[in-house]
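*Asks:* Here you go, sequence then predicted model.
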Amino acid sequence: MSVSTSFTGQAAPYAGGDPYADYRAPDVGELPFAHLPDLADRRLGGSVTAASDEFFAERENLVRTERAHFDPTTFGHKGKVMDGWETRRRRGPAPDAALPAADDHDWAVVRLGVPGVVRGLVVDTAHFRGNHPAAVRVEATAAENAEGAGATDWVELLPRTPVGGHAANCFAVDGVERRVTHLRLSQYPDGGVARLRAHGEPVADPAWLAALGTFDLAALEHGGLAEDASDRFYSPPAHVIHPGRSREMHEGWETRRRRDAGHDWLRLRLAGQGVIRAVEIDTGNYKGNAPGWASLWLLDAATPGAGWRPALSHTPLRPDAVHRLLLPDTVGPATHARLDVHPDGGIARLRLHGSLTEAGARGVAARHRELAG
């Protein structure tokens, strides 16, 4: 693995005002994995199933979607209330050996909401200024239908590495081509971590997809991926393939206002080669900022020389509404889809219902076997 951007040392004590004013974080553009979804996100079903200790702050905070909150006035029976996972201070066996041993550490096991290949990690120590760990380590395993704590087949994603306080410590993961379901975060020797982000590529279970038959080929939980978009000013395009309905505007994909003659777009990689039969374009919560029209284009990258072809052309969109559209039987197979929105605006969800082709099903099964470790 290689380190993208990490920090060391303690941050200065909180001095009032905006608690994020002295927060240390890299520019998102510096991170090669920033465009990939956080597979541990609570919105996707991520959960923290076990921890060695959570005396000061609960382990479940590690996978919360929103950034960590800090209120300098909030104290409880055990001390300062922190929005993260914080353990008690470790001690040695005697006054002349008061510090913990070099290998002493606390750990927490995170079950990913969507299994997949982890490409990048963010160990966020926001607001842990003098009480963050000196170093962390992250391992992964594939433990289907289990909580992961008892797993023995752990592979290292991040070796024991120093981290800094009140910072987004970011690490690219290289050379671990394996589908995993759980992560184990170890902190040396103790302390607090606000959030753990595991950016990566989803890898669905082919047996589950085969049992479904017809499903949303673009859905993140089925192996779909938002590859790129013309604009992500207000929110990322990956939101359109999240599970469930968008509850608020920020849970969709919204672009800035255009002042030119162009239009915005997003590009999706489908779960595998498949045939789309029905499309849902949801503009939920976009009441004064929905696009006026949308077009859908398809690409079959499995066919040499194939280009983008239209599936829906300039379809009018209504604000705050679900648009259900049927595609003709002649639409043909596709591996990618591109939604053009005219001229700009917000899309809450995009559903592309269909089924895998025989070649697509074989490809999904082969990739699953390849990444089984």
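*Replies:* On my side now, so go ahead.

*Asks:* CA only for contacts and neighbour counts going forward, please
*Replies:* OK.

*Asks:* Now do the strands in the stretch 151-300 of the chain.
*Replies:* 155-162, 168-172, 180-188, 192-193, 195-202, 215-216, 225-229, 253-254, 264-282, 293-299 (DSSP state E, counting those that start in this stretch).

*Asks:* Report all helices and strands that the third one contacts.
*Replies:* Strand 180-188 is packed against strand 106-124, strand 135-141, with contacts defined by 3 or more Cα pairs under 8 Å, 6 or more residues apart in numbering; DSSP states H and E.

*Asks:* Rebuild those as CSV, extending it with mean neighbour count and distance to Lys78.
*Replies:* Listed next are the helices and strands packed on strand 180-188 as CSV, based on neighbours: other Cα atoms under 10 Å; distance: least, Cα to Cα, whole Å:
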stretch, mean neighbour count, distance to Lys78
strand 106-124, 25, 18
strand 135-141, 21, 24
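
*Asks:* between these, which one is nearest to His239?
*Replies:* strand 106-124 (14.1 Å; Cα to Cα).

*Asks:* what's the most buried one of the strands of the stretch 151-300 of the chain?
*Replies:* Compared across these, strand 192-193 shows the largest average neighbour count, a mean of 30 (mean count of other Cα atoms under 10 Å).

*Asks:* let's bring in a second model and compare:
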Amino acid sequence: MVADQLPDFTKCTEVAALSCGGKVIFASDDFFAAAEGMLRDNEPIFIADKYTDYGKWMDGWETRRKRTVGHDWCIIRLTGPTSIKGFLIDTAHFTGNYVPKISIQAALLTANADSVAPSRKPDVIGRAPSNRDFDKMARLKSNDWKTIVEMTELKPGYDETRYTYISNTEYTDKYTHLRLNLYPDGGIARFRVYGDIDLDISPDMSNTILDMFAMQNGGRCLNYSNAHYGHPKNLNKPSRALNMGDGWETARRLDRPAIIEMTEKDVLNVPGCEWAIFRLGTMSTIVSIDIDTNHFKGNAPEHVTIEGTTRGGDFSTTFTDSDWTVILDKVKIQPHKLHCIKKELKNVGPFNCVRITMAPDGGISRVRIFGQAFIDKQNGDANKPADDVPVENVPVENVAINAGNSIEIPEKNTTENVESVETVTSDTNQQHENSTSD
């Protein structure tokens, strides 16, 4: 299906993928292919001559032909507490062995709920849980979870019938876990869940420093200029990028000059730029920023600019250039490096949206924007400014950071690919097209 024909909910964060922190907690059967297979990022593939000890290898989740009472099911933990907007069930390549019907149940569980489940072994193909394992799972009472998708028919995995999109507008509560029911058995290539993660901020968290850009804390891509090789949604995944395809990479700009020259200020004299707009998990003052070009060795951008703004409502209104305030101004970017940036910040907010601009084009694998929740003193709401109260941006030199704060920072390679940054002072014009959030 063409991208501009996809349902609107597919623009939301994908919250079940393995790379986004989704996890299979339990599956009633993994005989032909493990349930984790349907949570992979890549498009499903078919290898005609590939077999395992248990039968044909398939890219997805496939259970055995059921010869006992009941039906198959699995429990999936989402990236975080999510207001679910919709689902995609893809049966690609499952033509004579696809699941005929599915339903989906959901629950909001405590952080320790997963400890009830038996551990998942690395290689579960050809196996099924024991009766004792099923007894353990019974403690979660997943049979009684709220049904948010009634029994729905799927179609075989041919190109013209493989996709089933299901919108969810009725059940808007937050959920942490899903139960996917197969009726009665069979295969699914991919199961994708889309929604919004909302970061719950209490007043006593106002001094806690978090990665406000991270998807698990509610960061979300709203719009972008180009995603030819890799989507900017990848920028705020929890882990470091696995490869170039796991980052944001644009096409080479066609307006680049035939011969590249330098300006008088030692900056590449190339026109144009590419941009992506994100909302942060909550209204935040910025403490530090990481820009990671891991794996981008011959195609990193020349420099990066990051700007911020405040936006109330549902983030669906148009952004204009005048909305933005510079947070980080034209920082030189090195290939295959992790750039840890603090002293170069020009303004720290508060902001609840950021625009990341790379010039002239190229790839970035991850961005981390660490900040503190800005609590509106009038109404205690950290998610948006009061509509009638202007929010003043704070110059970076006026922000005092409590040295006792705990900072949640992802694991970094502190040797070969950590790079200090150099600020580019060029006034090269970077025109942005007006952009509308999704």
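*Replies:* Done, it's in. Keep in mind the model is a prediction, meaning the values are calculated, not measured.

*Asks:* follow-up on the earlier one: out of the helices and strands packed on strand 180-188 of the first structure, flag the one nearest Thr283 of the first structure.
*Replies:* strand 106-124 (24.6 Å).

*Asks:* In TSV, list the helices and strands packed on strand 180-188 of the first structure along with distance to Ala68 of the first structure.
*Replies:* Converted to TSV, those look like this (distance: least, Cα to Cα, whole Å):
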stretch	distance to Ala68 of the first structure
strand 106-124	9
strand 135-141	19
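
*Asks:* quick one: which of these is nearest Leu339 of the first structure?
*Replies:* Between these, strand 106-124 lies closest to Leu339 of the first structure; by Cα to Cα that is 23.8 Å.

*Asks:* so that closest one matches what in the second structure?
*Replies:* Under the alignment (TM-score structural alignment), strand 106-124 of the first structure falls on residues 72-90 in the second structure.

*Asks:* Please identify which of the helices and strands packed on strand 180-188 of the first structure is closest to Ala218 of the first structure.
*Replies:* The nearest among these, by Cα to Cα, is strand 106-124 at 13.9 Å.

*Asks:* What angle do strand 180-188 and that closest one make with each other?
*Replies:* 100 degrees (axes from the mean of the first three to the mean of the last three Cα atoms, to 10 degrees).

*Asks:* of all the helices and strands packed on strand 180-188 of the first structure, which lies closest to Ser186 of the first structure?
*Replies:* Per Cα to Cα, nearest to Ser186 of the first structure of these: strand 106-124, 4.2 Å.

*Asks:* circling back to that earlier point, wait, which of the helices and strands packed on strand 180-188 of the first structure is closest to Leu352 of the first structure?
*Replies:* Nearest of those to Leu352 of the first structure, taken as Cα to Cα: strand 106-124 at 18.8 Å.

*Asks:* longest helix of the first structure?
*Replies:* Criterion DSSP state H: the longest helix present in the first structure is helix 358-370.

*Asks:* Which other helices and strands does that one contact?
*Replies:* Taking 3+ Cα pairs under 8 Å, 6+ apart as contact, the helices and strands that helix 358-370 of the first structure lies on are helix 206-212, strand 264-282.

*Asks:* Select, out of the ones you listed, the one closest to Ser295 of the first structure.
*Replies:* strand 264-282 (9.2 Å).

*Asks:* how about the closest one, aligned to which bit of the second structure?
*Replies:* Going by TM-score structural alignment: strand 264-282 of the first structure matches residues 274-292.

*Asks:* Report the mean deviation for the matching stretch after fitting onto the first structure.
*Replies:* If you overlay the two and look at stretch 274-292 of the second structure, the average distance to its match in the first structure is 1.0 Å (mean Cα distance after the TM-score superposition for the first structure).
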